[in-house]
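Visitor: Sequence first, predicted model second:
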Amino acid sequence: MLKQHFKEIAKLNSSEQVWQMPFFAALGVGIVLGFSVFFGKLNYGLIAMIGALSFLYVPNTPLYHRMAVVMCCSFGIVSSFFLGILTHFLPAIFAFIPIGLVAMGSSVLIRYYNIGAPGYFFFVFSCVLGAYSPFEAKDFIFLVGLVFLGAMVANLMALLYSIVVIYGFKNALPSEIPPREYIGFDAIFVDSLIMGSFVAFSIFLGTFLELERSYWIAISCTAIMQGVTLNSIWIKQIQRIIGTALGVCFAWWLLSKQFHDIELVLLIMFLFFIGQFLVNRNYALAMIFFTPYATYLSEAANFMSENADTLILTRLIDVVMGSILGLLGGFVIYKPYLRVYFERIAKYIFRIKQKA
């Protein structure tokens, strides 16, 4: 059994993803950061990168459909960031409520409209970063604008990527739009309620324990709970912990170095390209590169002003806690005798739909 699990953890999976996908994703990140370096505001570029992540939702469908999907997901990511920003007007202990609602709501929409990977992850990611960005209230609208600009770049990259792979290389020809089928009340609403509840609890736990950068607990919990089966959730948890452990060592080494702005832009582009190239092949390997990338992104507000040792140790502890919570959440999703309580709550909340 252990040998089989080890094989699954170390396995390098095949992927239908073409190399142009991570290339244009990294190019979009580079454009956003390049403009910010030109104006001498690299930290603003790191904020705008949140919106640029919407490129990752481009599906392999006809051009008009994929652009519509990316635009809708861009709006969702910007809105999630805005809702996260609004939590600054609430007592810190209550921040888990809107973040949990964003997690549940985005999961419902992703499942209802059958949008594939990366699922609801980046909606929660943008909301959490908005909630924990230590900016002043007078800057909030400006920050939302930065994320919106990043989303605009993502849409441009999605258009260029689609033209290149469809009409240029012709190595990712569009498939038919899959029919949208109602997959059932349990899969859409009950699962989403469980996910939202565990994400909210992870935020509450981190705040209650007064942990440094506790948002990584919620981010890790969100990533782990997207597994298709309980076994895949277990494998993904182990891969995330192993990958993050190696990734924090890599991040610690990078943070100990001094980079010129343009060098940092190229470094972040490289990390994002390699991480995105590997994410469907082996999650642990991808996390080695995503960890320093995400560290730079999450530290945009107080740009690298923290001690690297403290930053990395805190990150590792939070990721382990979040991965364990994500595993528990996955256990609840796939065990009928545990999810029955959430079914009752979901049927009460959506009782109007149930009657229909």
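Guide: Nice, thanks for sending it over. Residues are numbered from 1 along each chain as shown.

Visitor: Every contact and neighbour count from this point should use C-alpha atoms.
Guide: Noted.

Visitor: Contacts only, for the spatially most central residue of the chain.
Guide: Nearest residue to the geometric centre of the chain (Cα atoms, centre = their mean): Phe122, 3.2 Å. Neighbouring residues of Phe122 by Cα atoms under 8 Å, 6 or more residues apart in numbering: 53-54, 77.

Visitor: element containing it, please.
Guide: Using DSSP states H and E, Phe122 sits in helix 121-132.

Visitor: Same question for Gly227.
Guide: Per DSSP H and E, there is no helix or strand for Gly227.

Visitor: For it, give me its contacts.
Guide: 233, 236, 330 are the contacts of Gly227 under Cα under 8 Å, 6+ apart.

Visitor: Give me the buried entries from the residues you listed.
Guide: Buried by 16 or more other Cα atoms under 10 Å: 233, 236, 330, out of these.

Visitor: burial of the closest residue to the second one other than its chain neighbours, as a residue count?
Guide: Looking back up the chat, that one is Lys236. Nearest residue to Lys236, sequence neighbours excluded (Cα to Cα, 6 or more residues apart in numbering): Ile224, at 6.2 Å. Applying other Cα atoms under 10 Å, we find 28 residues neighbouring Ile224.

Visitor: this is the comparison structure:
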Amino acid sequence: MKLLAEMLTMAPANKDHQVALRCAVGVFVPLITLVLLGRLDLAIFASFGAFAGIYGRNEPHGRRLVLQLRAGTLMLAVILLGALTARAGAAFSLSAAGTVWLQVLATTLVAGGCSLVVAWWRLRPAGSLFHIFAFAAIASIPHQPPLWQGMLTAVVTVAFALLVGLSSRVVRGRRQPWSWPLPVRLSSPERRAARLEAVGYLVAAGLAGSLATLAGERLGFGHNYWAMVAAVVPLVGHTTRHRISRGLQRIIGTALGLVLLALILVLEPAPWQTVLVIAACQFGAEMFIARQYMLAQVFVTPLALVSTLLVAPAPAGILLRDRFLETVIGAAVGVAVVLAPAVWRRLRSRPALPPR
């Protein structure tokens, strides 16, 4: 009952509409510009570059700038690695299956490495979920645009997100004094926790990616990185119950979000309308992501899939099926990784049976 109550609880608002508006503008302007230029092949680079605006939600402007600059730099590195990984399969003449397993391995390393960097820089949201998504999505694009064009798009989008983050200093009549973050120093327990968390991300992402790939080969579905993204969702939380709740909310919210996505796809929106949908979903996701995770997933699901369809069109039915199955696999793996230490400790503490 406590778990159910937690899943249905709405936390109080904390200027969420301001954050949501900044994030929506940060993704809308770059994407609509690419639509007008006829360069939708670069849209995915803009979409992930805009993720820099998610960080430093309610921080003072100076601290927000530093945090978003760090987040943007890390995201640009991830985007570059994803684009290079996409080219590695062809460069080494790997088979289709070999390319997929290379992507799983590389995404697993990104999951653990970025988790460590995010903890070291004290970025919020914590974890490497966005980096897993960005890296794997870009690495899996079969037809890559020129590397310099993709990276230029991402850099310009990150710079725009930083400007949007500072925009309220111009819009508001009164300005708060600049305040800068203190030097990042992790205590010894924090460093140990960060390393253990990175291991958790490695295990969850790697196991989910492997299971999803094997299941996909047998059952005929793809997008294994969606399972890897879902697997790390339960790793964020202060208690085991909260982490399990996040995994369940991910599944339920995804199912509801797929219903919303199906309604959107029935309308067959034009590219400029699709960009409006992305901006609206980004607004909805940021409005609720810190207050009610399940409700936020109702917006996150169409946001992620519509962004994918904008760059790489695919049959809607297959996309909906893959998203749900991969989410179930990933969330189940994530919950198992969360429960594994407690189960192991319980087994070790059991008294040995007396000999007969």
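Guide: Sure, I can see it. These figures come from a predicted structure and were not determined experimentally.

Visitor: Quick TM-score on the pair, please.
Guide: The TM-score (TM-score structural alignment, normalised by the length of structure 1) is 0.84; 332 aligned residues with a Cα RMSD of 2.7 Å.

Visitor: and the gap between Ser220 of structure 1 and Phe250 of structure 1?
Guide: 18 Å (Cα to Cα, to the nearest Å).

Visitor: if we can go back for a sec, check the buried ones among the contacts of Gly227 of structure 1 against Phe96 of structure 1 and report the nearest one.
Guide: Comparing these against Phe96 of structure 1 with Cα to Cα places Gly330 closest, at 19.4 Å.

Visitor: any idea what that closest one aligns with in structure 2?
Guide: Matched across to structure 2, Gly330 of structure 1 falls on Val338, judged by TM-score structural alignment.

Visitor: right, and its match touches Pro234 too?
Guide: Yes: counting by Cα atoms under 8 Å, Pro234 is a contact partner of Val338 of structure 2 at 7.1 Å.

Visitor: so what corresponds to Thr33 of structure 2 in structure 1?
Guide: So, by TM-score structural alignment, Thr33 of structure 2 is matched to Phe35.

Visitor: Three-state assignment for the nearest residue to that match once chain neighbours are set aside, please.
Guide: Closest residue to Phe35 of structure 1 apart from its sequence neighbours, by Cα to Cα, 6+ apart: Gly45 at 7.5 Å. Here Gly45 of structure 1 is helix, with the state taken from DSSP: H, G, I helix; E, B strand; the rest coil.

Visitor: Identify the residue of structure 2 aligned to Gly45 of structure 1.
Guide: Checking TM-score structural alignment: Gly45 of structure 1 goes with Ala43.

Visitor: And that match, how close does it get to Arg191 of structure 2?
Guide: For Ala43 of structure 2, the distance to Arg191 of structure 2 - Cα to Cα - is 37 Å.

Visitor: Who has more neighbours out of those two?
Guide: Per other Cα under 10 Å, whichever of Ala43 of structure 2 and Arg191 has more neighbours is Ala43, with 25 against 15.

Visitor: OK, contacts around the more buried one?
Guide: 31, 34, 307, 310-311.

Visitor: at 7 Å instead, please
Guide: By Cα atoms under 7 Å, 6 or more residues apart in numbering, the residues touching Ala43 of structure 2 are 31, 34, 311.

Visitor: ok, and these in structure 1?
Guide: Here is what carries over to structure 1 from the contacts of Ala43 of structure 2, by both residues aligned by TM-score structural alignment, their matches' Cα atoms under 7 Å: 31, 34.

Visitor: So which of the contacts of Ala43 of structure 2 is the closest to Leu102 of structure 2?
Guide: Val311 (22.0 Å).

Visitor: Which position in structure 1 pairs with the closest one?
Guide: Val311 of structure 2 maps onto Ala301 in structure 1, by TM-score structural alignment.

Visitor: what element comes up after the strand or helix carrying Val265 of structure 1 heading to the C-terminus?
Guide: Using DSSP H and E, Val265 of structure 1 maps to helix 261-278. For helix 261-278 of structure 1, the following helix or strand on the C-terminal side (DSSP H and E) is helix 283-298.

Visitor: Return the mean post-superposition distance for that next one against structure 2.
Guide: Superposing on structure 2 and averaging over aligned pairs (mean Cα distance after the TM-score superposition for structure 1), helix 283-298 of structure 1 comes out at 0.9 Å.

Visitor: What is the next helix or strand after that helix packed up against?
Guide: Toward the C-terminal end, the helix or strand that comes next after helix 283-298 of structure 1 (DSSP H and E) is helix 308-333. On a contact count with 3 or more Cα pairs under 7 Å, 6 or more residues apart in numbering; DSSP states H and E, helix 308-333 of structure 1 meets helix 191-208, helix 215-224, helix 230-255, helix 336-349.

Visitor: Single out the most deeply packed of these.
Guide: helix 215-224 (a mean of 28; mean count of other Cα atoms under 10 Å).

Visitor: what helices or strands is that one leaning on?
Guide: By 3+ Cα pairs under 7 Å, 6+ apart, helix 215-224 of structure 1 packs against helix 121-132, helix 191-208, helix 230-255, helix 308-333.

Visitor: Out of these, the one nearest Leu159 of structure 1 is which?
Guide: helix 121-132 (20.2 Å).

Visitor: Where in structure 2 does the closest one align, residue-wise?
Guide: The aligned range for helix 121-132 of structure 1 in structure 2 is 129-140, by TM-score structural alignment.
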